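Student: Below: sequence and its predicted model.
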Amino acid sequence: MSDDHVYLSLAEGHDEGGDARWAFGTGFEDPLHGVDTAVPAGVDATELAATCLALGDDALVSAQRLAEWTTRAPELEEEVALANIGLDLLGQARLLYARCGQVDGTGRGEDAYAYFRDADDFRNVRLAELPGGDFAFSVVRLLVLSSWRLAHFERLAASPDPVLSAVAAKGVKELTYHRQYAADWAVRLGDGTPESHRRMRAALHQVGPYLGELFTAYDVRDEVVAVLAQVTEAAGLPMPAWRPTPGAGREGAHTEHLAPLLAELQGVARAHPGAVW
């Protein structure tokens, strides 16, 4: 199966006669067009849907937070980079939501998952929903989440479900860049001025309490810790501390920050359901 059939650019399929989607404009084709979407024998459809939903929610919420840097990033080059990373994650969310709707028995489309669920229906990890803070915090969060997601996607590339496997294989390439971008900035800021070093230490302290949730969600702790250790050592920074935090976002228990984020994300779609633009 070609990845090109599974992962379509946001710029493809944009014509006036196509299907309208609030999330992505008018006329985009089904992102799983041409792919055999039958659930393979031996694959638990409920578990597959839950995995796609959770990873889709992580990507959508992370993309929304990254979009907040538009017009606010330290330099134009970084604004473009963060926007592109957000678009990569939005593309992943599209595919994961589409797959979820095909295997969870509801037949729902992408917009139903993105725009017409409340905060307690989301299954993203809480780290993704925290307010953006300063640039140092966004760098640290991106480093942690991209390292964690990359390690998980590398495993999912061998999934018995061909759709999830293809989505993960394509995502590995994107997430490798996301992680490298964040690592480069982490070293630059940690080993920079006293002020940038101070901000990075503060960001690591803020992120620390949310790491335990990542490490209980999937068995990738050793890989993620190794990456963080390498980067923080190069940056002259301390490793963030963590403690086990089972459940939380994966069970719908979120911080107070998710609902306002979703209100902004979903407001227009809910005010004009079914509208075309």
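Tutor: Here it is on my side, so go on.
Student: alpha carbons only for contacts and neighbour counts from here, please
Tutor: Noted.
Student: so what's residue 136 closest to, chain neighbours aside?
Tutor: Once flanking residues are discounted, residue 136 sits nearest to residue 200: 5.4 Å by Cα to Cα, 6 or more residues apart in numbering.
Student: Return the residues in contact with the one you found.
Tutor: By Cα atoms under 8 Å, 6 or more residues apart in numbering, the contact list for residue 200 reads 136, 137, 140, 186, 189, 190, 237.
Student: Alongside the first one, take a look at this:
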Amino acid sequence: MTPIAAVASITPVLTPRVRYILRIADTCLVHAQRLAEWCGHGPVLEEDIALSNMALDLLGQARALLTHAGRLDGNAFDEDQLAFLRDERHFFNLTLVEQPMRRGSAHAPGTDFADTVLRNFLLATWLRLLWEELQRSDDAELAGIAGKAVKEAQYHAQHAGDWVVRLGDGTPESAARMRAALERLWPYTHEMFVRDAVDEAAAASGLGPVRDALHDDWQHAVAEVLLDADLPPPSTTPFASTGTQGRHSEHMGFLLAEMQTLQRSFPGGRW
């Protein structure tokens, strides 16, 4: 492959509508990237394949949303440009998805499969509720994406929930790891339900729900699984993450460097 001249980072026009869609797209994209890190490292072959397949589902959702956001933006950015040529401050994913969750990952000592299983469950439950609401969006393209994605999220939530129960109600070792994972991850869930001007504009226009409208149903669904897993939910903390505002943890820059290196080195390259 012959390299071509490097191009500058792109900056989309961040109307409330575009930003709302990018929040979902970026959450799916980064979550897919983190799940894909388990390829070849799963605890059993079947789960290795399952995590990879769920990553592909999320990647497909992200691609559809990024393509749609590019059309709304007005700059005609395509999915690859939006994924690989935006700077960190122009990503709007939940901070939870950018946290490294595989033992041996850079800058993530002490994390393991329990963290990945639990994060997948918490996020899939949230995404399932969000996709259900977005099927009624006034944006026909977004509603169509949601109609397909909700079925995938239902499977992801069920699969991950089964693992949460299996490990939480398993051996003393697996239960201890799940309790530790729950303490680590729970503070990041607050960001899933923070209402702001972008949410309010989306709700007012019929694009989609405000995030806090999902809270009670999410909490109920999560509490049922945690009860079966014998895992009491941690207490609420004052911690507030800000990834959906474009302000990320220290892990995001490393993730983007790995994810974007080929496109940044050979922008627009052809194989």
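Tutor: Great, that's in hand. As the structure is a prediction and not an experimental result, all values here were calculated from the model.
Student: can you give me the strands for structure 2?
Tutor: Applying DSSP state E to structure 2 gives no strands.
Student: so where do the helices sit in it?
Tutor: Assigned by DSSP state H, structure 2 shows helices spanning 16-36, 45-73, 79-84, 95-98, 113-134, 140-168, 172-185, 197-205, 215-228, 251-265.
Student: Find me the equivalent region of the fourth one in structure 1.
Tutor: Mapped onto structure 1 with TM-score structural alignment as the criterion, helix 95-98 of structure 2 occupies residues 126-129.
Student: mean shift of that stretch relative to structure 2?
Tutor: Aligned to structure 2 and superposed, stretch 126-129 of structure 1 gives a mean residue distance of 0.3 Å (mean Cα distance after the TM-score superposition for structure 1).
Student: what does that stretch contact?
Tutor: With Cα under 8 Å, 6+ apart as the test, stretch 126-129 of structure 1 has contacts from 58, 61-62, 65, 141, 145, 207, 210-211, 248-249, 254-255, 257-258, 261.
Student: give me that answer again for 10 Å
Tutor: 57-66, 141-142, 144-145, 206-211, 213-214, 248-250, 252-262 (Cα atoms under 10 Å, 6 or more residues apart in numbering).
Student: Weed out the non-buried ones from these.
Tutor: Among the contacts of stretch 126-129 of structure 1, those classed as buried by 16 or more other Cα atoms under 10 Å are 57-66, 141-142, 144-145, 206-211, 213-214, 248-250, 252-254, 258, 261-262.
Student: and the counterpart of residue 149 of structure 2 in structure 1, how far is that from residue 151 of structure 1?
Tutor: Mapped onto structure 1 by TM-score structural alignment, residue 149 of structure 2 lines up with residue 171. Separation of residue 171 of structure 1 from residue 151 of structure 1 (Cα to Cα, to the nearest Å): 11 Å.
Student: And for residue 192 of structure 1?
Tutor: For residue 192 of structure 1, the distance to residue 151 of structure 1 (Cα to Cα) stands at 28 Å.
Student: before we move on, what about residue 136 of structure 1?
Tutor: Taking Cα to Cα, one finds residue 136 of structure 1 at 23 Å from residue 151 of structure 1.
Student: Which one of those two is surrounded by more residues?
Tutor: More crowded of residue 136 of structure 1 and residue 151, by other Cα atoms under 10 Å: residue 136, with 24 against 21.
Student: Kind regards, and thank you for your time.
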